[in-house]
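**Q** here is my input, please return the structure:
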Amino acid sequence: MTAAEKLIAEEDAHCAPTYRPLPVVVATAEGAWLTDVAGRRYLDLLAGYSALNFGHGNRRLIEAAKAQLERVTLTSRAFRHDRFAAFCTQLAELCGMEMVLPVNTGAEAVESAVKTARKWGYRVKGVPVEMAKIVVAGGNFHGRTTTIVSFSTDPEVRADFGPYTPGFEIVPYGDLTAMRSALTENTVAVLLEPIQGESGVIVPPAGYLAGVRQLTRERNVLFVADEIQSGLGRTGRTFACEHEGVVPDVYVLGKALGGGIVPVSAVVSSAEVLGVFRPGEHGSTFGGNPLACAVALEVIALLRTGEFQARARELGARLHAELGALLGTGTVTAVRGRGLWAGVDIARTVGTAREVSERLMDRGVLVKDTHGITLRIAPPLVVSEEDLDWGLAQLRAVLGA
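**A** Down below sits the predicted model:
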């Protein structure tokens, strides 16, 4: 038994089977490359579901973390610390907003946004107590807490976790008519992913986000954009909403905000919206801790240069041109995405997306499948043209295109 096989067997024996990872055991990583316990290198075309937008071991982020580790890592929100004000101020400025509610994981940020919208609905909009409704889209993936899975349409995520939390209405993604019909005087928010990641990198029809923005303004409803995967440079803009000139009322951020080093997430909005909270009504022991703030501040500094957004645009055009050329070859049935992010539907004659992922792994490329037929491709934004081209060449070889 190899070292990797021993580690995999030990993991499978003692870890709850909530994931089915590819049989590769990573030991080190740098940039867009991973190295396993046997010393074999792999090109990372997933980037931790966009948590690693700035690459593995980004030196600026590592140095920021190391410097903060030597000073103070946690105070809890019981006390103030010297990185917190800068983090909140600069993240609010990046978003064009006023206030930040810091938490840890993406799901925690979504839960916090749900609570924020409901409280705003009762305190500001005047919705009767216990009557607040939030409209969401079918095919969504916002996390895996009991409340969030309550409004999922994916049986794999939702089944066996009831009773479910009420207060949500699900409409088809991309359907403005259905959205319009769903909004009532008790609707406090529309919660959407500007691009649905887990569903297969689903880009909505042109004008959809702008239409939702108009409807929510007309009906005095908050537009909450879950940019946990799509935001912070992935699509070629700081936020995916920018592709339609849309500014939501609330951003929900995570993943890349922690630079692949620590979990950092946040709800970012106006003072009117986040100002509804009073001390003790919401909180997080680790939310906004000094280490998280130090790393996130460096992430914000990286994004301010515009370099990573530009790389996502330029390399994204290259990615989509290469993937688009696979259409009509009998191996790929659809390609979707924006920027350095793509969902590729594999023809059933080629095999399942999982099987294609395994074949790519054997050739030194790591991607992830979803929903049986779709490969998700989202390399770190630091990937080189040469490495991206090589990875796509491996995909063509695996598909026999």
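**Q** switch to C-alpha atoms for all contacts and neighbour counts from now on
**A** Fine.
**Q** find me whatever residue is spatially closest to Met179, sequence neighbours aside.
**A** Of all residues not flanking Met179 in the chain, Val171 sits nearest, at 6.4 Å (CA to CA, 6 or more residues apart in numbering).
**Q** quick one: the one you found from Val103, how far?
**A** 28 Å (CA to CA, to the nearest Å).
**Q** higher neighbour count, these two?
**A** More crowded of Val171 and Val103, by other CA atoms under 10 Å: Val103, with 26 against 19.
**Q** would you do the same for the sequence below? I want to compare the two.
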Amino acid sequence: MEKHWLFRYKLYHLPFWVMYHYAWWVVSYGDPLRAANTILFTPSAVEFAFYVVFQAVAVYFNLYYLIPQFLQKGKYQAYIGYLLLTLVAATLCIVGGYYLIPTPDDLCFFGFVGKALPGTIASMTLAMSIKLAKHWMQTKERQQLLEKEKLETELRFLRNQFNPHFLFNSINSIFFLIHKNPDVASASLAKFSELLRHQLYECNDHHIPLDKEISFLENFIELEKLRQNKSTRIQVHFTNNPVSHLSIAPFILMTFIENAFKHVSGQDANWINIHLETEGEQLLFTVSNSTTDKEYSQYSGIGLQNVKRRLDLLYPGQYTLIIIPNTDNFTIQLQLNADAYNATETLPLAI
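**A** Okay, the predicted model is just below:
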């Protein structure tokens, strides 16, 4: 649901800025009623309006443009330079308001700057303090949720994915291959070993290299092929682009592939299509499989709520998940910033 326009454009912040500047005027005049009368019924209302508008513009320009574009990206010199320019520009705009109203003769341009500049610095410092405090609390809360979600996910996969049924079927398939095709059996056993090692030892970090995750998925798919009917048509494509510089949270992609194999239709014309491509830092992932009416009703809710929750925690605002359920096939399309997880140590700021 689209946000209400009042919240979308941050207009609910306006009363805060009015009260904030009114408090300064109360301190300056020493009388709340006199300060209110001066603001409302004298030419000083123009001065007050200039302070409210231009200091707010400077604050939001810093919070929503300079910080995301420069500070969060480590461009500290550029950030400091643009921040100083913002301070100067806001101060000069406020000074311009003094020339629109009668002022004491002993005040000049530098006197106006001496009044406007400290107030602008104070406003921007206050806003950044609030922002950083809120960011710190959100970071702590999200890290706690991520830790809890990660533990629950690992336990679920160890219980459900590597359950006795999966283990025994994979071992039996490899056992029969030993006599039939020793070379294939040896390769399958190596894949099985790598699969276990990845699950038990290499997924302890919050994010892992994308190429390792792809290797894990390839091993899993090859083992699943041993268990599928020969009539099952499985098409797999993983990107040919370099991905060593990208990272991803473990088990995100695995959820969709595992469910595709688990709920593929048992008919003769069953099929599974898996496609992963990258465009820069964007990862495009599609999994589709044939289903029956029975499997469709079961698959439509399994694991999806959990993976959506993990995506919300791990990639807030950095992913798009499209689910296309039909009575004879099921498709998911996931697009996410494969490098965004590296930034979750410094989570996106929001106010």
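**Q** overlay them and tell me the TM-score.
**A** Once superposed, chain against chain, the TM-score is 0.24 (TM-score structural alignment, normalised by the length of the second structure); 155 aligned residues with a CA RMSD of 7.5 Å.
**Q** residue contacts, the residue nearest to Met179 of the first structure?
**A** By CA atoms under 8 Å, 6 or more residues apart in numbering, the residues touching Val171 of the first structure are 135-138, 178-179, 182.
**Q** among those residues, which ones are buried?
**A** Buried subset of the contacts of Val171 of the first structure (neighbour count, 16 or more other CA atoms under 10 Å): 135-138, 179, 182.
**Q** pipe those residues into TSV and attach distance to Met99 of the first structure and secondary structure per row.
**A** Formatted as TSV, these follow (distance: CA to CA, whole Å; DSSP: H, G, I helix; E, B strand; the rest coil):
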residue	distance to Met99 of the first structure	secondary structure
Val135	24	strand
Val136	24	strand
Ala137	26	strand
Gly138	29	coil
Met179	28	helix
Ala182	29	helix
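**Q** max pairwise distance over these: which two?
**A** Based on CA to CA, the longest span within those runs between Gly138 and Ala182 and measures 13.0 Å.
**Q** so where does Trp176 of the second structure fall, helix or strand?
**A** Just to correct that, residue 176 of the second structure is Phe rather than Trp. Per DSSP states H and E, Phe176 of the second structure falls inside helix 164-180.
**Q** tell me how far the helix or strand immediately after that helix in the chain is from the chain's mean position?
**A** Next in sequence after helix 164-180 of the second structure, counting helices and strands by DSSP H and E, comes helix 182-201. Centroid separation between helix 182-201 of the second structure and its chain, computed with CA atoms, centre = their mean, to the nearest Å, is 33 Å.
**Q** other SSEs contacting the following helix or strand past helix 182-201 of the second structure?
**A** Moving toward the C-terminus from helix 182-201 of the second structure, the next helix or strand (DSSP H and E) is strand 208-209. For strand 208-209 of the second structure, the packing partners by 3 or more CA pairs under 8 Å, 6 or more residues apart in numbering; DSSP states H and E come out as strand 247-248.
**Q** helices of the first structure, residue ranges please.
**A** 3-14, 47-50, 59-69, 84-95, 106-120, 146-149, 155-158, 176-182, 208-218, 271-274, 290-304, 307-324, 353-362, 385-399 (DSSP state H).
**Q** now do the stretch 251-351 of the second structure
**A** 252-262, 293-299, 304-314 (DSSP state H, counting those that start in this stretch).
**Q** and the ones you listed as a markdown table, adding mean neighbour count and distance to Ser215 of the second structure?
**A** Below are the helices of the stretch 251-351 of the second structure laid out as a markdown table (neighbours: other CA atoms under 10 Å; distance: least, CA to CA, whole Å):
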| stretch | mean neighbour count | distance to Ser215 of the second structure |
| --- | --- | --- |
| helix 252-262 | 19 | 12 |
| helix 293-299 | 15 | 26 |
| helix 304-314 | 16 | 21 |
